[in-house]
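Undergrad: from the sequence below, what's the structure:
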Amino acid sequence: MTARAHTPESQDELLEYRLSLRLGPVHARQRLGIEREAEARVFGPNYKSFHLENLTSAPGFIRFCLQLVGLFRRGQNNSRRLNTTSNHFHIPDLPESFEGYRILHLTDLHVDMDEANLQAVIDRISSLEYDLCVLTGDYRRLTWGPVDEALEGMAQLRDAIRGDAYAVLGNHDSIRMVPALEDMGYRLLMNEHVPIHLNGETIYLAGVDDAHFYKVHNLHRAGDDIPLGNISILLSHTPEIFREAAHAGYDIFLCGHTHGGQICLPGGIPVTLDSDCPRALGRGLWRMNGMQGYTSPGSGTSVINVRLNCPPEVTIHTLTRGPE
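TA: Below is the predicted model of the structure:
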């Protein structure tokens, strides 16, 4: 008796069942349904956002313009030269055991965009010292279609990351990637939180699903059970929910999405941030209602693998009780 082959339909059913068990049936149905209906649209729901990456003519047009002015090759080389940026979060109430705790922050990797860029990220983090790694979304180049190449790249990256790695999804990522990413050793925080224990003391790490395109973030579900008065860090793909997060009481907010503009005018002035937030939140350290936030310009590129006046980075955040 021969075993029945797995058809695409049966594989989809198995995936949906696994996602329902992992995330709950409502979240799984909602995210999958929106992906099927709208993942490749140029305009977001209610036409409130514009997605250049979904315009099929955009990469060729931008490449032509940059080649015309002699900037394409320079921009491509720039995209493969990563900086290591150090940032300190000063938290007076930080548990003593977490003094000097280091968090490696990676975001907007788009690992199937450019093999040389992915290798540059792997090379860059290989010598870094850190206690925890967090990733804030956009692992895939496109916003629709197959996920296999992105998953292969994420597997290579996971081999290079030491210790625990917690992640959230971005607007480029399919929820279909969750089981495979977790099988690799990434822990996805899908409107969830986890305690981080050290020497009998605890801080909390929370994460929300994409708040930019899919609008499936849920800060209440992510943080309602975090004990009052404990230090909490929120991972979000985009800075757009900064007000909600600040009023929810998170101490630290880590995000990406903006690429810092990726193609900027001299002085690092972004042409666009593709994000509904103040420009002051488009890159680097910021504050809002007592919450400290950091928007990383990311390690990868979107639409076209070039960067101008906006170098890519990997970020090491250090937690400290000391004065600023």
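Undergrad: hey, let's count contacts and neighbours off CA atoms from now on
TA: Fine.
Undergrad: need the helices for this protein, in chain order.
TA: 8-23, 25-38, 58-68, 72-79, 115-125, 148-160, 178-184, 219-223, 242-248 (DSSP state H).
Undergrad: show me the contacts for residue 308.
TA: Contact analysis of residue 308 by Cα atoms under 8 Å, 6 or more residues apart in numbering lists 74-75, 78, 262-265.
Undergrad: can you check residue 280 too?
TA: Contacts of residue 280 (Cα under 8 Å, 6+ apart): residue 286.
Undergrad: can you check residue 206 too?
TA: 189, 191-194, 222-223, 232-235.
Undergrad: okay, now the closest residue to it other than its chain neighbours: neighbour count?
TA: Nearest residue to residue 206, sequence neighbours excluded (Cα to Cα, 6 or more residues apart in numbering): residue 193, at 3.9 Å. Neighbour count for residue 193, taken as other Cα atoms under 10 Å: 23.
Undergrad: please provide the structure for the following sequence as well, for comparison with the first:
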Amino acid sequence: MAPLWQPCRVPSSEFLRRRVGLTLGAGAAAGLALTTYAAWEARQYTLREVTVPILPAGRPALRVLHLSDIHMAPDQQAKQEWLRSLADLAPDLVIDTGDNLSHMASVPVVVDSLGPLLDLPGVSVFGSNDYFSPGWRNPMLYLLPDRGKRNTHTPQLPWRELKQRFADRGWVHLCNERATITAAGTTFALAGVDDPHLEYDDLAAVAGPADRDADVRLGITHAPYLRVLDQYAADGYDAVIAGHTHGGQVCLPGIGALTTNCDLEPARAKGLHRHPAESAPGDPGSAWLHVSAGLGTNPYVRLRVACRPEATLMTLVPRS
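TA: The predicted structure follows:
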């Protein structure tokens, strides 16, 4: 009589096939779950708030809205509605650090989404995705060493129209230039360079000591390359305002940014820091550095992980 129980004997090749199938299935399910989450997170628009002590003593606080890397496509209605809602903040000054566009038809959409913000004092610089149409790129390639290859072979975006539309509403565009503006009774001495990622920056054009007669001195750039940060800090700017990094391009929960798509170290890929990193307020040749993680994504890979899209409301207060 046969035993009541016998071990199931599966041929080794069949066993391996089943193991491989289960492993691949689990990997595919995990990949789908991560992609679904990343697509959801890319639409979780967030307002960050930071306090920066750079005003002269006795001045009332004022608010600066920092926008960056909008990467607008005409079909992104949720992003457009969220941007329109920022006008309710009624900031004293708006700083746009570039990469506004992602599509040939994006200019009127960007202008409409900014709405009343364009009637406030504003400053802008451009990034590479204001100049050239984006192409598809695997985000994991950002982890590889920078070979210096830039996306300049795609059609040009209508950046001239965007620049004119901003100017028509009173914003100051800084393309390797210095300027002075007044907002909320405060005088700002500004320096802004064209996109360092494309090596369009002309540091010599904005070199020299920042205006000590101004109340606040700000250096503006799209990409926070160290050569730009070093010069602004050495020239006496109180703070440097930048974007470009997308908060690290690739982030891991609990670890943070893995890269910045420039030579800034990942630890300062977003948020408020000092430059040089080890400096303290009051140190000669040092400045505050604010890097925005930005609002957008590559239009072909609309994903973000562990780094929600953001704008930042910077409250400027007197130096302690």
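Undergrad: most neighbours among the contacts of residue 206 of structure 1, which one is it?
TA: Going by other Cα under 10 Å, residue 235 tops the contacts of residue 206 of structure 1 with 28 neighbours.
Undergrad: residues contacting the aligned residue in structure 2 for it?
TA: Mapped onto structure 2 by TM-score structural alignment, residue 235 of structure 1 lines up with residue 220. By Cα under 8 Å, 6+ apart, the contact set of residue 220 of structure 2 is 97, 125, 190-193, 240-242.
Undergrad: before we move on, back to that, the residue nearest to residue 206 of structure 1 pairs with which position in structure 2?
TA: In structure 2, the residue paired with residue 193 of structure 1 is residue 178, using TM-score structural alignment.
Undergrad: so what's that match up against?
TA: So residue 178 of structure 2 contacts 189-192, 206 (Cα under 8 Å, 6+ apart).
Undergrad: tell me, how many neighbours does residue 69 of structure 1 end up with?
TA: By other Cα under 10 Å, neighbour count at residue 69 of structure 1 equals 8.
Undergrad: if I look at it, how far off is residue 261 of structure 1?
TA: 19 Å (Cα to Cα, to the nearest Å).
Undergrad: so which of the contacts of residue 178 of structure 2 are in strands?
TA: 189-192 (DSSP state E).
Undergrad: kindly indicate which of these lies nearest residue 24 of structure 2.
TA: residue 192 (50.3 Å; Cα to Cα).
Undergrad: quick check, the closest one in contact with residue 206.
TA: Yes: Residue 192 of structure 2 lies in contact with residue 206 (Cα atoms under 8 Å); the separation is 7.4 Å.
Undergrad: what do the two both touch?
TA: 176-178.
Undergrad: just the residues you listed now: which is nearest residue 300 of structure 2?
TA: The closest of these, once distances to residue 300 of structure 2 are taken by Cα to Cα, is residue 176, at 30.8 Å.
Undergrad: between the helices of structure 1, which gets nearest to residue 104 of structure 1?
TA: Using Cα to Cα, the nearest of the helices of structure 1 to residue 104 of structure 1 is helix 115-125, at 8.7 Å.
Undergrad: mean shift between that closest one and structure 2?
TA: Here the mean offset of helix 115-125 of structure 1 against structure 2 after fitting is 2.9 Å, by mean Cα distance after the TM-score superposition for structure 1.
Undergrad: with distance to residue 131 of structure 1 added, can I get the contacts of residue 206 of structure 1 in JSON lines?
TA: Formatted as JSON lines, the contacts of residue 206 of structure 1 follow (distance: Cα to Cα, whole Å):
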{"residue": "189", "distance to residue 131 of structure 1": "18"}
{"residue": "191", "distance to residue 131 of structure 1": "23"}
{"residue": "192", "distance to residue 131 of structure 1": "21"}
{"residue": "193", "distance to residue 131 of structure 1": "18"}
{"residue": "194", "distance to residue 131 of structure 1": "15"}
{"residue": "222", "distance to residue 131 of structure 1": "23"}
{"residue": "223", "distance to residue 131 of structure 1": "23"}
{"residue": "232", "distance to residue 131 of structure 1": "16"}
{"residue": "233", "distance to residue 131 of structure 1": "15"}
{"residue": "234", "distance to residue 131 of structure 1": "17"}
{"residue": "235", "distance to residue 131 of structure 1": "16"}
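Undergrad: doesn't residue 305 make contact with residue 114 of structure 1?
TA: Yes: taking contacts as Cα under 8 Å, residue 114 of structure 1 lies within contact range of residue 305: 6.9 Å.
Undergrad: okay, these two: which has more neighbours?
TA: residue 305 (22 against 19).
Undergrad: what residue of structure 2 matches up with the more buried one?
TA: Match for residue 305 of structure 1 (TM-score structural alignment): residue 302.
Undergrad: what ranges does structure 2 have for its strands?
TA: 46-55, 62-67, 93-96, 122-124, 172-173, 177-183, 186-192, 216-220, 239-242, 251-252, 256-257, 271-275, 287-291, 310-318.
Undergrad: redo these as CSV? Include distance to residue 109 of structure 2.
TA: Below are these laid out as CSV (distance: least, Cα to Cα, whole Å):
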stretch, distance to residue 109 of structure 2
strand 46-55, 20
strand 62-67, 15
strand 93-96, 16
strand 122-124, 17
strand 172-173, 19
strand 177-183, 26
strand 186-192, 25
strand 216-220, 24
strand 239-242, 23
strand 251-252, 29
strand 256-257, 30
strand 271-275, 27
strand 287-291, 25
strand 310-318, 18
